[in-house]
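> need coordinates for the following:
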Amino acid sequence: MDGAVLRLKGENFWDPECFLPSDLVKELLAASAGLSVYLFDDDLLYVRGNVGSGVYREWALRCGGEPEAAPLTAVTHLIITHESWAALSELAGRIAPLLGRQVHSLLAKERFYGSYNLVVCKKVLSKCRGAKRLLKHYGFALQDLLFFGDWRNDIPLLKKAAFPVAMRNAGEAVAMHARAVTLFSNEEAGVERFLTRFFDL
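You can find the predicted model right below:
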């Protein structure tokens, strides 16, 4: 969830500052009518349209139905997908006036499972913020952290971790912030294989 929730001993600890306002989510669902959308609300997935399970399988396993059925009390991400980057770019321009100062939209230039994604989330939402919360809980700091990243949302933490590592499948814009790059991708157990050699296990 990009740092919005910590899971400690089977219990979720949410960061309410990362929740999108429910009224805004309703406006975004209306503005994206007819398009495929998925969102996460209190660790449940809600899907509208043609969104394959491969897109969200690492984020959530439990589905709560369509977005219009969600309570919208703890929405961290709203993602609109389309095969046309231009169509999402046009939509991003239309919804921009709705977002205000605390929310932004991110439109990736790379396809993800065959589609482009327009992600709407709070600006404070980041893995870096979540990592600080987790490390503080255990009495550590970012200067103690070995971190793996493969996507643009990993860049802030790659910049601040003591030992940043990019995955083999990371793009150049991500890898440039790492001290090392794994020999294998996420799909090839790259983290496990890197750590095995790094610690000589």
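
> use CA for all of it now, contacts and neighbours both
Will do.

> quick check, residue 119 in a strand?
Yes - checked against DSSP: H, G, I helix; E, B strand; the rest coil, residue 119 lies within a strand.

> which SS state does the nearest residue to it once chain neighbours are set aside fall under?
The shortest distance from residue 119 to any residue other than its chain neighbours is 4.5 Å, reached at residue 79 (Cα to Cα, 6 or more residues apart in numbering). What three-state DSSP gives for residue 79 is strand.

> want to put them side by side, so please do this one too:
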Amino acid sequence: MKKIYITDLDHTFLRTDLSVSDYTKKIWNSYEKDSVISIATARTYKKTMQFLKGVSINAPMILLDGALIATTDKKIVDTKFVSKEMADEIIEEGGKLGIYPFVLSLVDQELNEAFTYSTTLNNYQTEILKRYANDDHTQGFKNLRAMDDNFKIVYMADEAILIELEERIKKIFGDELKYILAPEAYMGCYFLTILHKDADKAHGITSVSESAGFDLNNLSVFGDNLNDIGMFNLANTSVAVANAHDDVKKMADIVLQHSNDEDGVAKYLEGLRDG
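The predicted structure is shown next:
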């Protein structure tokens, strides 16, 4: 039975500059023939494919925190959407606190995506948008409204205001939605990500296992942040990189000596092969 390896991207598989080293590509790709290898990320399909040029993936990818499961050739395996009505109410609640989200939505079945935002931005959002300056799927609106099929709503702000916003939204929707409050490791702020209640990496792995026909007892996962804990609980072997959040390290079966910038995932995989 093949082994399965699924890795998070940001701060785990990708370096801080969002690159993948030639060494990591070589080691990771060497597992393609005899293993199932894929990724689980908060990133969109488009961004993921940009980052993974030259990286082998032979199973459906878990994208947008599990809201989208899709193959590299754009076959949609599963989707979990937040409705327009719910998303618009979430936007209104944030507006009462003076903050507005990024909204990531599906435009069509060809996996064209929309990344929409309010023209009222805080400093964290302004900084993030610089990374998307050349992308054609981003658009700002004075009066932000959601689309029909929304993968996730993402707020960036200081922790205290996001805790208050989460409490407000939970009073309205309760467990109809999933809420992920987590630190952004390099910007000094927090993210509040709001998704369909079944949109997470653990549900995503279950969908991929059913689609690809693999045994979860053979699954190893790699991660660094709080949105990885669900798949840590599901996997037979959970591996945290050296730069992982402390709570993630506590949940991991293995904590690596090397960080994402030190090719931690690849060095672990190379050690398995050599051992």
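
> quantify their similarity with the TM-score.
A TM-score of 0.82 describes the superposed chains when it is computed by TM-score structural alignment, normalised by the length of structure 1; 195 aligned residues with a Cα RMSD of 2.7 Å.

> returning to what we had before: the residue nearest to residue 119 of structure 1 corresponds to which position in structure 2?
Under the alignment by TM-score structural alignment, residue 79 of structure 1 pairs with residue 154 in structure 2.

> quick check: its match touching residue 102?
Yes - in terms of Cα atoms under 8 Å, residue 154 of structure 2 counts as a neighbour of residue 102; the distance is 5.1 Å.

> the residue nearest to residue 119 of structure 1 and residue 39 touch, don't they?
Yes - with contact defined as Cα under 8 Å, residue 79 of structure 1 reaches residue 39; the gap is 6.0 Å.

> so between the two, which is more surrounded?
Just comparing residue 79 of structure 1 and residue 39: by other Cα atoms under 10 Å the higher neighbour count belongs to residue 39, 24 against 19.

> what is the neighbour count of the closest residue to the more buried one other than its chain neighbours?
The spatially closest residue to residue 39 of structure 1, leaving aside those adjacent along the chain, is residue 78, at 4.4 Å (Cα to Cα, 6+ apart). Here the number of neighbours of residue 78 of structure 1 (other Cα under 10 Å) works out to 22.

> quick one, what contacts residue 78 of structure 1?
With Cα atoms under 8 Å, 6 or more residues apart in numbering as the criterion, the residues that contact residue 78 of structure 1 are 25, 37, 38, 39, 40, 119, 120, 121.

> quick one: which two of the residues you listed are the most distant?
By the measure Cα to Cα, the contacts of residue 78 of structure 1 have their two most distant members at 37 and 121, which lie 13.7 Å apart.

> the two - which one has more neighbours?
Per other Cα under 10 Å, whichever of residue 37 of structure 1 and residue 121 has more neighbours is residue 37, with 25 against 22.

> picking that back up, from residue 22 of structure 1, how far off is the residue nearest to residue 119 of structure 1?
15 Å (Cα to Cα, to the nearest Å).

> also residue 63 of structure 1?
Applying Cα to Cα, one obtains 19 Å for the distance of residue 63 of structure 1 from residue 22 of structure 1.

> can you find the partner of residue 8 of structure 1 in structure 2?
When the structures are aligned by TM-score structural alignment, the residue of structure 2 matched to residue 8 of structure 1 is residue 71.

> residue 140 of structure 2 matches what in structure 1?
Match for residue 140 of structure 2 (TM-score structural alignment): residue 66.

> number of nearby residues for residue 70 of structure 1?
For residue 70 of structure 1, the tally of surrounding residues (other Cα under 10 Å) stands at 20.

> and for the one 4 residues further on?
A count of neighbours around residue 74 of structure 1, defined by other Cα under 10 Å, yields 22.

> packing partners for the helix or strand hosting residue 85 of structure 2?
Element membership for residue 85 of structure 2 (DSSP states H and E) is helix 84-96. Using 3 or more Cα pairs under 8 Å, 6 or more residues apart in numbering; DSSP states H and E, the elements in contact with helix 84-96 of structure 2 are strand 149-157, helix 159-173.
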